[in-house]
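Colleague: From the sequence below, what's the structure:
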Amino acid sequence: MPHQIHSLAITTHGPSLTEFTREADMWVAAQKITTGLLTLFCQHTSASLLIQENAAPEVQDDLIAAFDRFAPEGSHYCHDSEGPDDMPAHIKAALTQSHLSIPVVGGRLALGIWQGIYLFEHRRLRHQRTVILHLSGD
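Modeller: Here you go, the predicted model:
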């Protein structure tokens, strides 16, 4: 069974959901694997991965606001070596996922019609994030 690996760099600009469905799907299609599994892995502890609705941008705004209410910035955390958004970012990442698995059917990602793949940035500053894509199949 063939395996392919790709590293995807994603630049973020503060708390946001950055969709990269198209990039992942195009890479999968170029590998000529018709049936398999794509695993995505975020190499960071203050950002995470989500499959979420990609039709209404308000969903993204509401998710960011909800996570900010759940893990607000403040001086009440012990870990703050990188600033007041440091520990809240780790909490938000712990509540989401560092990896995703998506079936590949007919050489394409088997996502639902309104589903998109997102990097969820939990820090305030601009970051360069890395997501590893691992595809296996026939």
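Colleague: all contacts plus neighbour counts: C-alpha atoms, from now on.
Modeller: OK.
Colleague: that's a helix at residue 58, yeah?
Modeller: Yes - looking at residue 58 with DSSP: H, G, I helix; E, B strand; the rest coil, it is inside a helix.
Colleague: could you pull out the helices for the chain?
Modeller: 21-30, 57-70, 86-95 (DSSP state H).
Colleague: Need those helices in JSON lines (columns: distance to residue 40 and mean neighbour count).
Modeller: Shown next, in JSON lines, are these (distance: least, Cα to Cα, whole Å; neighbours: other Cα atoms under 10 Å):
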{"stretch": "helix 21-30", "distance to residue 40": "9", "mean neighbour count": "16"}
{"stretch": "helix 57-70", "distance to residue 40": "20", "mean neighbour count": "14"}
{"stretch": "helix 86-95", "distance to residue 40": "15", "mean neighbour count": "20"}
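Colleague: Now the second one, please; I'll put the structures next to each other:
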Amino acid sequence: MSLRQHQATLDVQTRGTGFVDVTAQVDGVVRDSGIDSGLATLFLQHTSAGLTIQENADPDVLRDLTTHLERLAPRDTALYRHTMEGPDDMPAHIRSTLTGVSLTIPVSDGRLALGTWQAVYVCEHRASPHRRRVVVHLLGE
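Modeller: Now for the predicted structure:
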């Protein structure tokens, strides 16, 4: 067999600070690609949001993560030099550095090889809603 590639871009609407589960959308790209075994690379094209794999069973996990990211990078303009885009911008950049903007996930049997309680999330670090873009690139057979 020869290696194949497939690429798609997902538009994700956020509601402001919090997490948006994009697992089904990414799995749809994998399914549509026809790739059975390989790697999925996800890349978020933004500097004030992030990507993470996290538990999908108990919503308190996501609430606690939001609370603790707020503690790590509070929305206090007295703490930052970069404040021109509002009090949530620099904290969002810091949170984006903590969560990261890319993931690599194995593909097995034509699906993301996630664990039982794992889901893929876009992490919105700004207070207001945004439209975020996730590039999904697949390489496999």
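Colleague: TM-score for the pair, please.
Modeller: Taking TM-score structural alignment, normalised by the length of the first structure as the basis, the two superposed chains have a TM-score of 0.98; 138 aligned residues with a Cα RMSD of 0.6 Å.
Colleague: Could you export the helices of the first structure as TSV, including distance to residue 126 of the first structure?
Modeller: As requested, those are exported to TSV (distance: least, Cα to Cα, whole Å):
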stretch	distance to residue 126 of the first structure
helix 21-30	20
helix 57-70	16
helix 86-95	14
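Colleague: Which of the ones you listed sits closest to residue 15 of the first structure?
Modeller: Residue 15 of the first structure lies closest, by Cα to Cα, to one member of these: helix 57-70, at 7.1 Å.
Colleague: how about the closest one, aligned to which bit of the second structure?
Modeller: Aligned by TM-score structural alignment, helix 57-70 of the first structure falls on residues 59-72 of the second structure.
Colleague: Please tell me which residues of the first structure stretch 108-122 of the second structure aligns onto.
Modeller: Going by TM-score structural alignment: stretch 108-122 of the second structure matches residues 105-119.
Colleague: So for stretch 36-51 of the first structure, what gets flagged as buried?
Modeller: 36-42, 45-51 (16 or more other Cα atoms under 10 Å).
Colleague: measure the residue nearest the centre of the second structure to residue 19 of the second structure for me?
Modeller: The second structure has residue 51 as the residue nearest its centroid, 2.2 Å off, counting by Cα atoms, centre = their mean. Residue 51 of the second structure sits 9 Å away from residue 19 of the second structure when distances are taken as Cα to Cα, to the nearest Å.
Colleague: next one: residue 82 of the second structure
Modeller: In terms of Cα to Cα, residue 82 of the second structure sits 24 Å off from residue 19 of the second structure.
Colleague: who has more neighbours, those two?
Modeller: Remark: of residue 82 of the second structure and residue 19, residue 19 carries more neighbours, 23 against 12, as counted by other Cα atoms under 10 Å.
Colleague: Wait, the residue nearest to the centre of the second structure touches residue 98, no?
Modeller: No - using Cα atoms under 8 Å, residue 51 of the second structure is not in contact with residue 98; the gap is 9.8 Å.
Colleague: if you skip the residues just before and after it, what's nearest to residue 130 of the first structure?
Modeller: residue 9 (4.7 Å; Cα to Cα, 6 or more residues apart in numbering).
Colleague: So the residue nearest to the centre of the second structure versus residue 100 of the second structure, what's the distance?
Modeller: Distance from residue 51 of the second structure to residue 100 of the second structure, by Cα to Cα: 6 Å.
Colleague: Kindly report the same for residue 39 of the second structure.
Modeller: 18 Å.
Colleague: Strands of the first structure, residue ranges please.
Modeller: 3-13, 16-19, 35-42, 47-53, 99-105, 108-109, 115-121, 126-137 (DSSP state E).
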